[in-house]
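*Asks:* Kindly return the folded structure for what I paste below:
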Amino acid sequence: MAKPSPSEAVAETSKPLSGKAIIYTGRGGYEVIKVVDRTVRAPGADEVRIRVKAAAVNPTDIVLRDPGRGDPPVTPGMDAAGVIEAVGPGVSRLHIGDEVMAAVVPLRPEGGAQAEYIVAPAASVVPIPMGVSLAEAATLPMNGMTALYALELTGLSKGQTLAVSGGAGLLAHYTIAVAKYQGLKVVADAKSEEFDLVRSYGADIVVERGPEFASTIRTKIPEGADALVDTAVLREKCFPAIRDGGVYVHVRQWQDAPSVRGIRTKLVWASEVLERTEWLLLLSDLAERDVIKLHITKEYGPEQAADAQRALLAGGLRGRPVIVFSPSKFDA
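*Replies:* So this is what the prediction gives:
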């Protein structure tokens, strides 16, 4: 995807703007996904307004629709990349015309990232990594922050062992890469044909994906992993892989998580950390150095949002679909 020209950086304005936005008109199937024109307010203190060029599609977008959260209409999307169009009072680190990536919470009054214009806290916005496109940058913020938060919740120190389920997926990729950067030993699962791929993420040990995942880890690490990040949502099936007193980190709410062998269960909720600017800057640096490899599976126009979600739900993707607000490409 081509980077915008300097002429696309619109002058700072205190007036509202109108642009396309994806919304859910209710809870349910793909029929509730619509594209509408909406008015976006000017940024307030410590905020910026971004002309969005690309917004990633994530599993959270599907959960937001079905079973559903919040009161419709809701605009989905937690991460975007684009050009700063206006800055609010108190913002000095970011400037009009900067190419940036942002992480936002869909259930806030302003809605999520899948809109042509969004207002975001400046703390949740940083320049995109050098050498990557805006579409690629849109795949990084939310999943990267989730990975960093999951690792913080484990409390592990350099040299300890982390297990990761769903090792070939995008969130697992980011978790493995950051864990290796932090000096952890990493074991992950994958299909046999994807062993080399997961090793390229930084995994020290790769085991076969399937029902024997946990027991196979125990053959490689008899004492068990110090912690496990469950990106595949295997839940109690993971527990045998974790040592007594270890940590299980889950990425979906689990009301009845069992208490077994002193294993502590912790929920990673990315919306709690989206304003940790230093983490976003770290992610940008890791992507620039190719520690984290950014990959989009396909670009979709906003009217194709349902197709993007279908592709994600079908599984097997090793990146993220991206909604691109580019009328010249998708108006045919």
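*Asks:* contacts, neighbours, all on C-alpha from now
*Replies:* Noted.
*Asks:* Confirm that Leu171 lies within a helix, as I assumed.
*Replies:* Yes - with DSSP: H, G, I helix; E, B strand; the rest coil as the criterion, Leu171 is assigned to a helix.
*Asks:* which ones are touching the nearest residue to it once chain neighbours are set aside?
*Replies:* The shortest distance from Leu171 to any non-neighbouring residue, by Cα to Cα, 6 or more residues apart in numbering, is to Asn143 (5.7 Å). Residues near Asn143 by Cα atoms under 8 Å, 6 or more residues apart in numbering: Leu170, Leu171, Tyr174.
*Asks:* Asn143: what secondary structure?
*Replies:* With three-state DSSP as the basis, the three-state label of Asn143 is helix.
*Asks:* From Ile217, how far out is it?
*Replies:* Distance, Asn143 to Ile217, by Cα to Cα, to the nearest Å: 25 Å.
*Asks:* dump the residue contacts of Val198.
*Replies:* By Cα under 8 Å, 6+ apart, Val198 lies in contact with Gly167, Ala168, His173, Ala188, Ala190, Val206.
*Asks:* Tell me where this structure has helices.
*Replies:* Listed from the start of the chain, the chain has helices (DSSP state H) covering 59-63, 134-137, 141-154, 170-181, 195-201, 213-220, 277-288, 305-314, 327-330.
*Asks:* Can you say which of these is packed in most?
*Replies:* Taking mean count of other Cα atoms under 10 Å as the contact definition, the stretch among the helices of the chain with the greatest mean neighbour count is helix 134-137, which reaches a mean of 28.
*Asks:* one more to line up against the first:
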Amino acid sequence: MRAVVIRSFGGPEVIEIADVATPEPGPGQVRIRMEAAAVNPVDLVTRGGLLAEAGLMEARDVIGLGWDVAGVIDAVGPGTAGYRPGDRVIGLSDRLDVPLGTHADQVVLDAAAVAPAPAGVTAARAATLPLNGLTALQALDFLGLPPGGTLLVTGAAGGVGGFAAELAARRSLRVVALAGPADEGLVRGLGATWFVPRTTPDLAAAVRALVPGGVDGALDAAGLGVRALPAVRNRGAFASVVGGTAPVPLRATRVAGIWINADARGLAELSALAAAGDLTLRVAETLPLDKAAHAHARLAEGGLRGRLVLVR
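*Replies:* Presented below is the predicted three-dimensional model:
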């Protein structure tokens, strides 16, 4: 089968489509025939060697890429309950020690990292959900803000930020969205109450003008760190979803860097919301699997609204 791999760190030119052995599911695992797999910023970071430099993964001869997958189960491992061949699913590969990622013709995942695909949703759109949706969901769970609370979402037009704004609005939170000047209509459509352009020189002052005393919490999807922290009130909460950007917890702020973990229950919740039309799944473009290097180059250029998705 085909798999997107790298054998050295560098730019998109190090990506290759390798012919590898088809993996077999072990106990408690399923094998998914990939129909679609999103390309995320973490794939670019992996390819560039930054995860290895940070000690988050061991450098090895061959590294597979890809975290998100949508497809059809074609085999189940011994003792695996709840799934059978033919089931349409979405899944998240969150382990950095396994040889292959989800950018491959077939993907083996633990059943605990898989959930039913959203009914009535194309595989390409469904593939945008696991990594970004779970990151937003888990960050909001950490923040734990009560209904009626106020939340700053930075990068609100992006993959994680967009889901965060929608999920927060569903929790009856009032969202201050930080995004590009042209994205105001988009983020308000996702549920934001207020909008602040990311070009605003004094972010904290702008947010506090809207919410006197500061917001109850912040979900920092843009990696602003210390620049966004002053917008949060004393003893508020701050969730950073960009590795290495969590600020010092000044003013008794609860601060955490959110490290994603695969969670079948959370995935199922997100899938149900997507099936009901309560989450916006955005695809910028679909490309065949063998155009993975082009997808990396295009993502690095920026300016996308929605994910690039590799398809079989």
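*Asks:* Could you get me the TM-score between them?
*Replies:* Once superposed, chain against chain, the TM-score is 0.93 (TM-score structural alignment, normalised by the length of the second structure); 304 aligned residues with a Cα RMSD of 1.5 Å.
*Asks:* just the contacts of Val198 of the first structure now: which is nearest Gly90 of the first structure?
*Replies:* Compare each of those with Gly90 of the first structure using Cα to Cα and the shortest gap goes to His173, at 36.0 Å.
*Asks:* Look up the closest residue to the aligned partner of that closest one in the second structure, ignoring the ones flanking it.
*Replies:* His173 of the first structure maps onto Gly162 in the second structure when the alignment is built from TM-score structural alignment. Here the nearest residue to Gly162 of the second structure in space, its sequence neighbours aside, is Ala156; by Cα to Cα, 6+ apart that works out to 5.0 Å.
*Asks:* Next up, the contacts around that neighbour.
*Replies:* Gly162, Ala164, Ala165, Ala177, Leu178, Ala179, Val187, Ala221.
*Asks:* And the strands in the stretch 51-200 of the first structure, which stretches?
*Replies:* Assigned by DSSP state E, counting those that start in this stretch, the strands in the stretch 51-200 of the first structure fall at 79-87, 99-103, 117-121, 125-127, 161-165, 185-190.
*Asks:* any idea how far Glu194 of the first structure is from the most centrally placed residue in the first structure?
*Replies:* Most central in the first structure under Cα atoms, centre = their mean is Asn143, positioned 2.5 Å from the mean C-alpha point. In this structure, Asn143 of the first structure and Glu194 of the first structure are separated by 21 Å, where distance is defined by Cα to Cα.
*Asks:* Could you do Glu152 of the first structure as well?
*Replies:* Taken as Cα to Cα, the span from Glu152 of the first structure to Glu194 of the first structure is 27 Å.
*Asks:* same check, this time on Ser18 of the first structure
*Replies:* Between Ser18 of the first structure and Glu194 of the first structure the distance is 45 Å, computed by Cα to Cα.
*Asks:* neighbour-wise, which of the two wins?
*Replies:* Between Ser18 of the first structure and Glu194, counting by other Cα atoms under 10 Å, Glu194 is the more crowded of the two (16 against 12).
*Asks:* Can you tell me what that one aligns to in the second structure?
*Replies:* Using TM-score structural alignment as the criterion, Glu194 of the first structure maps onto Asp183 of the second structure.
*Asks:* Tell me how many other residues surround the closest residue to that match other than its chain neighbours.
*Replies:* The shortest distance from Asp183 of the second structure to any residue that is not its chain neighbour, by Cα to Cα, 6+ apart, is 6.6 Å, and that residue is Ala157. Neighbour count for Ala157 of the second structure, taken as other Cα under 10 Å: 29.
*Asks:* List the contacts of Ala157 of the second structure.
*Replies:* Neighbour list for Ala157 of the second structure: Ala179, Gly180, Asp183, Leu186, Val187, Arg305 [criterion: Cα under 8 Å, 6+ apart].
*Asks:* If we use 10 Å, what do you get?
*Replies:* By Cα atoms under 10 Å, 6 or more residues apart in numbering, Ala157 of the second structure lies in contact with 163-165, 177-180, 182-188, 190, 221-222, 304-306.
*Asks:* how about stretch 69-78 of the second structure, aligned to which bit of the first structure?
*Replies:* Residues 80-89 of the first structure are where stretch 69-78 of the second structure lands when matched by TM-score structural alignment.
*Asks:* Same check on stretch 288-308 of the second structure?
*Replies:* Under the criterion TM-score structural alignment, stretch 288-308 of the second structure matches residues 301-321.
*Asks:* Right, I'll call it a day here.
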